[in-house]
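Participant: after the sequence you'll find the predicted model.
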Amino acid sequence: MSSSKQPLLIIVGYVWPEPNSSAAGYRMLSLIQLFIAKGWQVIFASAAELSPHRFMLSTIGVGEHLISLNDSSFDQWISEQAPDAVIFDRFMLEEQFGWRVEQACPAALRILDMEDCHALREARQSSFQRGVAVDAQALNSALAVREVAAIYRCDLTFVISEYEMQLLQQHYAVPAMLLCYCPFLLSDTQPGTSPDFNQRQHFITIGNFRHAPNWHAVLWLQQDIWPKIRHKLPDAELHIYGAYPPPKATALHNTRQGFLIKGWAADVADVMQQARVCLAPLAFGAGLKGKLLDAMRFGTPSVTTDIGAEGMATQNGWPGMIANNSEAIAEAAVALYQQPECWQLAQQLGYTTLDARFSLTTHETRIWQQLSSIKQGLAEHRQHNFTGLMLKHHAFRSTKFMGQWIEAKTRLAALTQPD
């Protein structure tokens, strides 16, 4: 993927990266750094508002560009940039901008970064709310049709979880050539200096309050799990961190019960290393969990569910404990909190899990070889993806004309608006 000029990657972002607010932000930053390390120039473009917690991309040499939805100004801009590759941050951005990229720069490699499988997350949430198991009907939702169609229309899709790699190939029959396993990528997985068992106290849970699985976990803790833990550990506190806490969350703050809503954590390392145990009771969700990655990085054993540990555990087990109901989660949390030897073994397992699963050096060569191979044989690669050609033929026309209609309607409204 080399040329005489510095290759250019444009990322069309759903939101501006917030690595201290969400796993999605952390992952996006790692992808940016992967391309920079390979000598690429990177421009991040988004129609989202500039968020207060966003990472200042200019500090690592990344260009920033504000774009508009349903506006042909994007077409001219990206044509002038002539990128070698474009990453769509979630399938909704491919729907919005995919046809524009193909039209303006057809030779650019088009990559979809799923973040996590939205269809799986929705299927699990809706099934959980109905009290039933996830079945084929739940997985084959309208959202799934849109997401899988976007995968086919792209040249390659980054998939964060091995479980989701299997789901896409086995349930949705997506060809392996369109998928690239790309988990969290850590440049340094060596354990640093971290407070030991006796230097830590209390529990922590962390996660963006806007994310439905995180909000449900907070409610589950408040209503059922934490009272059971507090009964056994009356002096313990649960420190709850997360970006954008709504009033319904801050209203749960209760000093007497040790249930403390802390809000946004400016330094995840600091708050995570103060806690003895991380709690992540996730009843539904998808992808990999940034909070559990951080727990491993900063030496904090965790208690989570099967869904929380999905795609992250190794054959050696989990760096903490896994439980799936209130009573079992509370018992596991109390046991881990009170047993130094068990806690220390879990901490060490967290470090080895990081190295085994998320080391950049483990995945970098494989990812880059797949990208390079597709880029070099792009025309042939696309011809072998007939379903993608078919979907682009039909879908791009519908989204193209819808986008052009919205743009024309907006301009007409502006012209007819009274002074």
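Facilitator: In hand now; what should we look at?
Participant: only C-alpha atoms from now on, for both contacts and neighbour counts.
Facilitator: Noted.
Participant: C-terminal to the helix or strand residue 12 falls within, what's the next element?
Facilitator: Here residue 12 sits within strand 8-13, counting by DSSP states H and E. Once the chain leaves strand 8-13, the next helix or strand it forms, by DSSP H and E, is helix 23-37.
Participant: below is an additional structure, to be compared with the one above:
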Amino acid sequence: MKILYVTKALIAPPYAGCMQRTVHIARQLKPCGQVTMLAINRRFDSDSVNVCRQEFSRFDQILLRSYTDFPKRRGELLRKFHMHWPTLCGIRADRQGQALFETLAAQHDVIWFHTLGAAQPFSLPRTTPMVMDLDDLNHCKYEQSARIQTTLRFRLSAHVQSYKWKRLEREALKRYAAVVVCSEQDKQLLGGDDKIFVVPNGFTLPAEKPTCGPPDPLRLGFIGTLGYHANHHGLIWFRDQVWPLILKQRPNASLRIIGALPPEKNRVKAEGFEYLGYIADPGPEMQTWSAMVVPIVYGGGTRIKILDAFSKRCPVVSTRIGAYGIDATDNIHFLLADTAEQFAERCLQLMDNPSWGKTLADEAWTLLTQKYQWETIGVEIRNVVSEVLKPICQP
């Protein structure tokens, strides 16, 4: 069997959440047969391309035009038009790119797209079975974003984009042989159709089970790129609403922030905030945290950073939106809080009681090993392919 895997997220470190999903689903498809990766984007870096060429027996790429390739005013108008028009989500491939896609599609038995954005540039074949991995439900992200916008203009924009993505996600059920989402909640939001399959995000376990040393009672942590608006907004909410309540009780507390360093002007600054930059192996650092905070107040899909904390046996305090889609239980696997007062209280409880944090981390580790290993999830991934091919294989 030959599978064409089409994605906009290349597999090069430092891994963002979507990159981790891309690489692991593609790897779990390999037992089904030969996997060809087709990467489409406005630009590629050589490290990403080299990683992909080493990972897959065949790797092709299509370079899309960028909005910056147009005159400035025209490019900006085109970008906004594509953002809000109900049937579009980006620039189409040119004739050469479309021809390469059609050639590859004809040579493969199944096409697996990672996100609607990976399929949108092309005219799609009518005969080859196709799988659409929606990953996040974008309509949820914009629906929640509309609630926090402070101006009428941005609220209207978010509502329009929510409507647009909801329509595109619903139409995917008609267009593709199978639709993949990250959680049972997302499946039900799309109507619970039998052709919707749940493939949760997972995380690779370390070679050895991490030890739980005594954490620093004055130290909390955060992981995420602040270039992603939901992370940036969440950290601002934490700084403005939660952090003063923590400092009132623990004046010397610190929040250690791991992730690609944003420009100085985009950093969320506060007394006790320490930026560490990207760390290839954050495990030793996370072992010193009393808790990892996930103060996300809007977004779609599941937060891989929570699974990352589970794999490091680091306690987690999260909003319910931050923990969305992860089949874990409050007060057993992590602590949930949605108001600033609750969030601060939860953090202070773990700073005061490290043994409770260890108990939460132990339960979270067990959950991760039972449900969120990619080797376990791989069974569901390959089942999607089997179901898609079943009508063709039946006499």
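Facilitator: Looks like it arrived, so ask away. All values derive from a computational prediction rather than experimental measurement.
Participant: hang on, the earlier thing: the strand holding residue 12 of the first structure vs the second structure, average offset?
Facilitator: For strand 8-13 of the first structure, the mean deviation from the second structure after alignment is 2.4 Å (mean CA distance after the TM-score superposition for the first structure).
Participant: OK, contacts around the equivalent of residue 182 of the first structure over in the second structure?
Facilitator: Taking TM-score structural alignment, the alignment pairs residue 182 of the first structure with residue 199 from the second structure. Residues near residue 199 of the second structure by CA atoms under 8 Å, 6 or more residues apart in numbering: 180, 181, 182, 183, 377, 380, 381.
Participant: which contacts among those residues does the first structure share?
Facilitator: For those, the aligned pairs still in contact in the first structure (both residues aligned by TM-score structural alignment, their matches' CA atoms under 8 Å) are 180, 181, 182, 183, 377, 381.
Participant: closest to residue 213 of the second structure out of these?
Facilitator: residue 377 (30.0 Å; CA to CA).
Participant: mean deviation (superposed) between the one helix or strand that closest one maps to and the first structure, please.
Facilitator: Assigned by DSSP H and E, residue 377 of the second structure belongs to helix 374-393. Compared with the first structure after fitting, helix 374-393 of the second structure deviates on average by 3.2 Å (mean CA distance after the TM-score superposition for the first structure).
Participant: other SSEs contacting that helix?
Facilitator: Counting contacts by 3 or more CA pairs under 8 Å, 6 or more residues apart in numbering; DSSP states H and E, helix 374-393 of the second structure is packed against helix 17-29.
Participant: residues in the first structure aligned with the helix it packs on?
Facilitator: Going by TM-score structural alignment: helix 17-29 of the second structure matches residues 23-35.
Participant: show me how far that stretch is from its chain's centre.
Facilitator: Put simply, stretch 23-35 of the first structure sits 9 Å off its chain's centre (CA atoms, centre = their mean, to the nearest Å).
Participant: ok, stretch 118-129 of the first structure next?
Facilitator: Distance, stretch centre to chain centre, for stretch 118-129 of the first structure: 16 Å (CA atoms, centre = their mean).
Participant: now do stretch 24-32 of the second structure
Facilitator: The chain centroid and the centroid of stretch 24-32 of the second structure are separated by 18 Å under CA atoms, centre = their mean.
Participant: only the buried residues of that stretch, if you could.
Facilitator: Within stretch 24-32 of the second structure, the residues that count as buried by 16 or more other CA atoms under 10 Å are 24, 25, 26, 27, 28, 29, 30.
Participant: now, which of those sits nearest residue 353 of the second structure?
Facilitator: Distances from residue 353 of the second structure to these, taken as CA to CA, are shortest for residue 24 (36.1 Å).
Participant: and for residue 216 of the first structure, the neighbour number?
Facilitator: By the criterion of other CA atoms under 10 Å, residue 216 of the first structure has 16 neighbours.
Participant: translate it into the numbering of the second structure.
Facilitator: Aligned by TM-score structural alignment, residue 216 of the first structure pairs with residue 233 of the second structure.
Participant: just give me the match in the second structure for residue 341 of the first structure.
Facilitator: Using TM-score structural alignment as the criterion, residue 341 of the first structure maps onto residue 355 of the second structure.
Participant: what helix or strand is its match located in?
Facilitator: Element membership for residue 355 of the second structure, per DSSP H and E: helix 354-371.
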